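Enquirer: Generate coordinates for the sequence data below:
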Amino acid sequence: MRQIVLDTETTGLNPRTGDRVIEVGCVEIFNRKLTGNNYHCYINPERESDEGALAVHGLTTEFLSDKPKFHEIAHELRDFIQGAQVIIHNAPFDLGFLNAEFTRMGLPPFVQYCDGVIDTLVQAKELHPGKRNSLDALCDRYDISNAHRKLHGALLDSELLADVYLAMTRGQNSLTMDVEEETSSDGEALEIVPLGEIIVVAASSDELAEHDTVLAGLDKSVKGTCVWRTYAV
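Expert: Model (predicted):
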């Protein structure tokens, strides 16, 4: 199954009052594995960001002034997500903006190009009722490092959310299990077969090279050195 983890940054909170999308980040997952085939772009919204939004993402009007306008990237974004299941944290927010952008161009709403949408905020609330379920809180809960997340960024947040989604849906959080004695229908104790030796397979040179490419992409997105380089040292 092809899935796309998506996040946006915007000039404000409400597309109905003219707020626009200024950044889109997409991370591809195929059969529960990150492929490295990601999509990212900054967008000139043709207006300034609200003060509160600017404090969140830090993308100034000057920085965005030479970036493409949404209608210039809409078709490549549509082609990238076409037919995939899209995963978003607090999906109504991002979909509201993307639907508005596509409708502004006279195209069908963005959501019509997706093969369904998963809202990880809804999932997290079901799994962890009464707890904080922001992206930062989920990173802490699933031991995913977000130390390099100083400001919100669509691609970085999509990468973090992809890790959170895979952790949240894997069904088992450790290699050990607490097993109660099971009995058959006639009351006889069932034999529990112990797990065999865990085999560790070292990464190949091609896999290490691909890993380095992913780290280079993270370095670029944070404009510095990502935390995984520190761990490698």
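Enquirer: drop to CA atoms for contacts and neighbour counts, all remaining ones
Expert: Noted.
Enquirer: quick one, strands of the protein?
Expert: 2-10, 21-30, 33-34, 39-42, 85-88, 117-119 (DSSP state E).
Enquirer: and the fourth one, which residues are buried?
Expert: The neighbour-count criterion (16 or more other CA atoms under 10 Å) identifies 39-42 as the buried residues of strand 39-42.
Enquirer: I'd like to know which of the residues you listed is nearest to Leu155.
Expert: Distance to Leu155, by CA to CA, is smallest for His40 among the buried residues of strand 39-42, at 6.3 Å.
Enquirer: From what I see, that closest one and Gly25 are in contact.
Expert: Yes - taking contacts as CA atoms under 8 Å, His40 lies within contact range of Gly25: 4.4 Å.
Enquirer: circling back to that earlier point, what would the strands of the chain look like in TSV with distance to Val222?
Expert: Shown next, in TSV, are the strands of the chain (distance: least, CA to CA, whole Å):
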stretch	distance to Val222
strand 2-10	16
strand 21-30	14
strand 33-34	19
strand 39-42	13
strand 85-88	21
strand 117-119	26
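Enquirer: mind checking which of the ones you listed is nearest Leu208?
Expert: Of all those, strand 33-34 comes closest under CA to CA, at 14.5 Å.
Enquirer: Could you also give me the structure for this second sequence? I'd like to compare it with the first:
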Amino acid sequence: MAREIVFDTETTGIDPRAGHRLIEIGCVELEDLLPTGRSLHRYMDPERIIEADATRIHGITNEMVAGKPKFADLAEEFLNFVGDSRIIAHNASFDRGFINMELERVGRVPLPETQWLDTLEIARNVFPGMANSLDALCRRYNISLAERDKHGALLDARLLADVYLELMGGKERGLDLAMASDFGEDGLAYKAKPYGPRPKPLPSQIHPEEAQAHKAFIAKYLKDKALWPADTNYQ
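Expert: Model prediction:
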């Protein structure tokens, strides 16, 4: 099965190079595009003040994260949860910049760009010239935003998981993938399992007179060109 992690962050500001830090991470595990129910959600002490503009977006205050674990205390748990799975994020360069800055700060290896998939880039290809924020995509796909008063890492990751499924072809594709026998390296290409023989034949719904009329028609007009020959067993 293709395992992926949908990932989102909330931060003290917009630029990690200016010293801004993570204050919340949310991860949702997918297998074959569908949520498994496993997730990772943590708040953390950024060891600096949260900008007022950032609080207006996500609603997280300095008081809410005071005394929370620092990223250094959570790095191992995060890396173990993600593993080598592909990471799905909306505007991935933003989340990647922050998580890699935090990893480097504690002496850990940054997550390579090749491990990430950006749903914003996918959406821009699918809907060129249109608004492609997470909110806009949720509205476009009729995904409920009723619980979303402000941004939140875990809630946004769950919403993005629904959006990602739609971008990849919708719920019907997800159900097909559950029956897949062969997956490509990208985790998306698949070949459906062939149907096996029916263990118990269904009873015939054809009346004997209809069957006899069909056989007579074939014998007179179609002969050996018929899809079903005249001696077909209709049971």
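Enquirer: re earlier: just the strands of structure 1: most buried one?
Expert: Comparing these by mean neighbour count (mean count of other CA atoms under 10 Å), strand 2-10 ranks first with a mean of 26.
Enquirer: what angle sits between it and strand 21-30?
Expert: If you take axes from the mean of the first three to the mean of the last three CA atoms, to 10 degrees, strand 2-10 of structure 1 sits at 160 degrees to strand 21-30.
Enquirer: I'd like to know which elements strand 2-10 of structure 1 is packed against.
Expert: strand 21-30, strand 85-88, helix 154-168 (3 or more CA pairs under 8 Å, 6 or more residues apart in numbering; DSSP states H and E).
Enquirer: Which of the ones you listed sits closest to Asp140 of structure 1?
Expert: Set against Asp140 of structure 1 and scored by CA to CA, the helices and strands packed on strand 2-10 of structure 1 come closest in helix 154-168, at 9.7 Å.
Enquirer: re the thing from before, any chance of the buried residues of strand 39-42 of structure 1 in JSON lines, plus distance to Thr213 of structure 1?
Expert: Listed next are these as JSON lines, based on distance: CA to CA, whole Å:
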{"residue": "Tyr39", "distance to Thr213 of structure 1": "15"}
{"residue": "His40", "distance to Thr213 of structure 1": "16"}
{"residue": "Cys41", "distance to Thr213 of structure 1": "19"}
{"residue": "Tyr42", "distance to Thr213 of structure 1": "21"}
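Enquirer: In terms of distance to Asp219 of structure 1, which of those residues ranks first?
Expert: Checking the buried residues of strand 39-42 of structure 1 against Asp219 of structure 1 with CA to CA, the nearest one is His40 at 14.5 Å.
Enquirer: what's near enough to touch the residue nearest in space to the middle of structure 1?
Expert: With distances taken as CA atoms, centre = their mean, Ser158 lies nearest the centre of structure 1, 2.7 Å away. Residues near Ser158 of structure 1 by CA atoms under 8 Å, 6 or more residues apart in numbering: 5-7, 25-27.
Enquirer: Return every residue with contacts to both of His40 and Gly25 of structure 1.
Expert: Taking CA under 8 Å, 6+ apart as the contact rule, the neighbours common to His40 of structure 1 and Gly25 are 154-155.
Enquirer: ok, now how distant is the residue nearest to the centre of structure 1 from Asn38 of structure 1?
Expert: 10 Å (CA to CA, to the nearest Å).
Enquirer: Check the burial of Glu63 of structure 2 by counting its neighbours.
Expert: Other residues within reach of Glu63 of structure 2, judged by other CA atoms under 10 Å, total 11.
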